[in-house]
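> give me a model of this one.
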Amino acid sequence: MKKLFLASIVLLGFQSVSAQLTVPKENFTHRDTLQGGLRPERTCFDVQRYDLNIKVNPTEKTIIGYNDIAFKVVENTNKIQIDLFENMQIDSIVFNNKKLNYKRDEIAVFITFNESLKVGSQEKIRFYYSGKPIIAKRAPWDGGFVFNQDSKGKPWIGVAVQGTGASLWYPVKDSQSDEPDLGATIKVAVPNGLMNVSNGRLLGSENLKNGYTRWDWEVKNPINTYDITLNIADYAHIHDNHKGLDLDYYVLRENEEKARKHFEEVKPMMDCFQSKFGKYPFAEDGYKLVETPYLGMEHQSAVAYGNQYLKGYLGNDLSGTGIGMLFDFIIIHESGHEWFGNSITSKDIADMWIHEGFTQYSEIVFTECQFGYDKAMKYAYGLGDNISNDQPIIGHYGVNKEGSGDMYPKGALLINTIRHIVNDDEKWWKMLLKYSETYRHQIIDTKTVIDFFNQESGINLTSVFNQYLRYTTIPRLEFRSSGTKDQFEFAWITEEPNFEMPIDIIFKKKKIRLMATNKWQKLPFEMKYVSQIEVLKDKFYVKSGL
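Predicted coordinates:
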């Protein structure tokens, strides 16, 4: 990752010099714009449904089949863009029983219709394809398939493509800006003796009399295209129900008893999240944990689980406080995505902090539900050690480019900071619940988030969001002598102009709120030394000139 080189001078008694944003300019390719851009061939139609029907050969590591793509025309057109990775073969594309002409341009497939499709019309194409999908080297951090085996040598297969793109393994409009409004079916044929688990509800299975059995799943809700998944193994199925919500777990047979005990954590998690974020967003499709040969992924209603039945993150505490060892990170984090990322989705992956920041914050929320406020704040503060401040959290729009990985901990601490700016927990929890419910099953952007919290809090938080999301430095609270004995001044030092943010400090065991801005102001009390002040950095993600 490219680094930000920062120059600043911080001296007591002198105004700090503001750092300049010097993140090197990135060069993007034609392929990046094809995958990330919204040209007319993409915006002219709205996907209504995907019906995927494929066969997976574990020995040859191949896929063959088709995707029926139903869509509504929103602008008159005779050409649309569907995406499929270059290494995958197009066998044919059929519309009204006739093959269509198409042109491949790297990842993009530009499909031409013989006549113009009219606004408002409902259309469907069948896209036949085949090939060997890319195999991930280190899933889920790079996109692709994982072909593994269980302890008995049986195939154990999964796929994770967030960021890389769903078109790695099936033809799709590969943009977060458009989800199939009417859901999807995922039908996957696998060798007899194995099972496929995908999103939604199991419709049934059929022995195809050719050594393969097809497993049919249906999703009734809109779904991110990178969330559509398959999981192939000799699975054991555990069914449970919690307060009317179906809970289903698909695990390797050798882990069945272990899973029954370990996955009990799902129930208090659901109680916590539903109380804070609202009803589970995909009750019609149920909730599943599916054991995978990689660490985890937020596949909607079929959450990928590979944390080896350990507490923490593969047995480690990301916060460094010990508190992270009180829960299974993957269960909590990936399930939090059902609300933030799956239900509420960012239009462009440049705004993926909307997924990851709120979801990492859900870990803090769960900690507070289970273990109390103090432990939650300790956990939150510990997450700060994972922040690099190397690049802005917001990435580049229109080129399939995420921002810095700081979107996880820094995004979470931004939200925690806003909670303490609001300074009214009853109001805060109502706001967070309203945010989740207002944008349930919607696709939004950063401006929408900022506007919402400005409106609901009654505070102009724009400069706060901008400083944390668009720059690599965090607000620094500076103090200097005012020239009068025992009197000091304070001000924020930030890149964002006209920055305003209240901050709580402790002076002589008393909590005092300073209404700090970029302009120097006198402290409302006298003191001999700056070290007499404690800035509440466990509640506000800031630095201070102490």
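
> C-alpha from now on. contacts and neighbour counts both.
Will do.

> from residue 254, how far out is residue 95?
Note on residue 95: its distance to residue 254, by Cα to Cα, to the nearest Å, is 46 Å.

> second chain to compare with the first, below:
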Amino acid sequence: MDHRAVPRLAAPAVAVLLALAALASGCTGATVQGRPGASGLRDPYFPRAGNGGYQVEHYALDLDYDPADGELRGTAVLTARAEQGLSSFNLDLSGLKVDAVRVEGVAARYNRTGNELTVRPAEDLKKGEVFRTEVEYHGRPKPVVDPDGSEEGWITTDDGAVAVGEPVGSMGWFPGNHHPSDKATYDVTLTVPEGYEAVSNGELASRTGVGEGRTAFAWRSREPMASYLVTAAVGPFKVTTGSTPSGVAVYNAVSPEEEAGSAAALAKTSEIVEWGSGRFGPYPFGTVGAIVMPSETLGYALETQTKPVYSGAPDETLVLHELAHQWFGNSVSPKSWKDMWLNEGFATYAEWLWAEDHGGVSAQRRFEAFLAGDTSVDPGADGDWAAFPPADPPGADHISDEPVYVRGAMVLHRIRQEVGDEKFFDLLRGWAADHRHGNASTADFTAYAQRRTGHDLKRVWDVWLYGEGRPKAP
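This next block holds a predicted model:
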């Protein structure tokens, strides 16, 4: 300790110094001011998707829809945790009119700019605080158009509607933090006219008549879910229920005109779940099923969590693909949209494995066929699968292109060739188990694969995952 004399300071100067020291240590009695949360998470392909400063833990969506007039009325209650002090925060919402916003039960100021709803609570939120935001809204939802020209969001039909969200369409029917990195649990209640069925993710908690010829369907998703995987479907569906041998509840809702064409493929659901549980580890959810819309509704299927949506009757391969996503894409979700190959490459390779395990073409033979362009083995073998590296699509309009699917699957087969079957299938099961109900990036996977298998896979990454041009046979 230094005992040298210290010059005396006047009382006002001492007070100032003490105040500055208190500010520096965060020990003042004054309220620490929050700052605005970021509008957008700077995703490589969708920079305005999602929002910064908080993470949503739970959504409670209470929706009222009448197919006769197309009007959607909703109340969304978001329970979130502040990751910083917040003076304001944003929600993603497209088109619909906001009627009221409350934070912790107190009316909040808000304004709209494009697809951003900015909320200003009456009092700043503290870092770590769990808070509830309630948004009342209504309107006739309009589809959200993707960069590749496809439509998503709330899609109407002649006698109902279906909500699909990949990549950002969920903002077309409920306000939220719409980026896959922010997963939450959900309760979705759909109130519709009698004679209609209303379906969402998870389990049906209740079905209740609410008067005036309307019925409320309450659905509950206990496992975390990315918002693009949330669905809501209204229609005169034919509903069938059951369970798999391991006890997973099955719930299928099929448009009457698609019932006959869907029967054979949907009958494979239990078998696929049991097979996937053997190959990839335990099925990650408590329920499974399907929503089959009329064939003209969409130009694609989507792996909405627990109940994939099909536009028209699916075949066995499509059902297999969408159910494989329940492990890869839904339970293990991408950290950003640049990581799409972790969804689609894995689900495509699951198709190859299913065929191999059921007396069809082996994965090795299919891999060779794509290298050779041999359409006698696979009709898509002469496609543009090598147009770009699967881990680096050239833009948002290419994240669902063929290289993400096929070359992504070929990356997995190259790992299998390098490490052998025992280590490869251990890798698949370990990846699904260790990242269950979480998010992961391509960098996470490459590091995990090398650590789990004990092999140096740098050449696979350099040539097949990130390399330009058409790779040569190994």
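
> pull the contacting residues for residue 77 of the second structure.
Neighbouring residues of residue 77 of the second structure by Cα atoms under 8 Å, 6 or more residues apart in numbering: 59, 60, 61, 132, 133, 134, 135.

> aligned partner of it in the first structure?
Correspondence of residue 77 of the second structure to the first structure, assessed by TM-score structural alignment: residue 68.

> what's the helix or strand for its match?
strand 62-73 (DSSP states H and E).

> quick check: next helix or strand after that strand?
According to DSSP H and E, the helix or strand after strand 62-73 of the first structure is strand 77-83.

> residues in the second structure aligned with that following strand?
Mapped onto the second structure using TM-score structural alignment, strand 77-83 of the first structure spans residues 86-92.

> so what's the gap between the matching stretch and the chain middle?
21 Å (Cα atoms, centre = their mean, to the nearest Å).

> what's the answer for stretch 95-103 of the second structure, then?
Per Cα atoms, centre = their mean, the centroid offset for stretch 95-103 of the second structure relative to its chain is 24 Å.

> in that stretch, what's buried?
By 16 or more other Cα atoms under 10 Å, the buried positions in stretch 95-103 of the second structure come out as 95, 96, 98, 101, 102, 103.

> now the second one, nearest residue through space, not along the chain?
With Cα to Cα, 6 or more residues apart in numbering as the measure, residue 139 is the residue that lies nearest to residue 96 of the second structure, at 5.1 Å, once sequence neighbours are left out.

> what sits against that neighbour?
Shown in contact with residue 139 of the second structure (Cα under 8 Å, 6+ apart): 71, 72, 73, 95, 96, 97.

> could you dump those residues to CSV with distance to residue 424 of the second structure?
Shown next, in CSV, are those (distance: Cα to Cα, whole Å):
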residue, distance to residue 424 of the second structure
71, 50
72, 47
73, 49
95, 46
96, 47
97, 50
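
> in the first structure, which spans are helices?
30-36, 40-43, 256-262, 266-277, 329-336, 353-371, 373-383, 409-422, 425-438, 446-457, 462-470 (DSSP state H).

> pick the most deeply packed of those.
helix 329-336 (a mean of 26; mean count of other Cα atoms under 10 Å).

> what's the average per-residue distance for that one once overlaid on the second structure?
Here the mean offset of helix 329-336 of the first structure against the second structure after fitting is 1.0 Å, by mean Cα distance after the TM-score superposition for the first structure.

> angle of that helix against helix 266-277?
40 degrees (axes from the mean of the first three to the mean of the last three Cα atoms, to 10 degrees).

> and helix 329-336 of the first structure with helix 353-371, angle?
Using the same axes, to 10 degrees: helix 329-336 of the first structure against helix 353-371 is 120 degrees.

> what range in the second structure matches helix 329-336 of the first structure?
With TM-score structural alignment as the criterion, helix 329-336 of the first structure aligns to 317-324.

> work out the gap between that stretch and the centre of the chain.
Worked out by Cα atoms, centre = their mean, stretch 317-324 of the second structure lies 17 Å from the chain centre.

> what sits closest to the match of residue 77 of the second structure if chain neighbours are left out?
Nearest one to residue 68 of the first structure, counting by Cα to Cα, 6+ apart, is residue 126 at 4.4 Å.

> now that neighbour: how far from residue 98 of the first structure?
10 Å.

> look at these two and report which has more neighbours.
Between residue 126 of the first structure and residue 98, residue 126 has the larger neighbour count (other Cα atoms under 10 Å), namely 21 against 11.

> shouldn't the more buried one be in contact with residue 90?
No: the criterion here is Cα atoms under 8 Å, and residue 126 of the first structure misses it with residue 90 at 11.3 Å.

> looking at the first structure, which of the contacts of residue 139 of the second structure hold up?
Among those, the contacts conserved in the first structure (both residues aligned by TM-score structural alignment, their matches' Cα atoms under 8 Å) are 71, 72, 73, 95, 96, 97.
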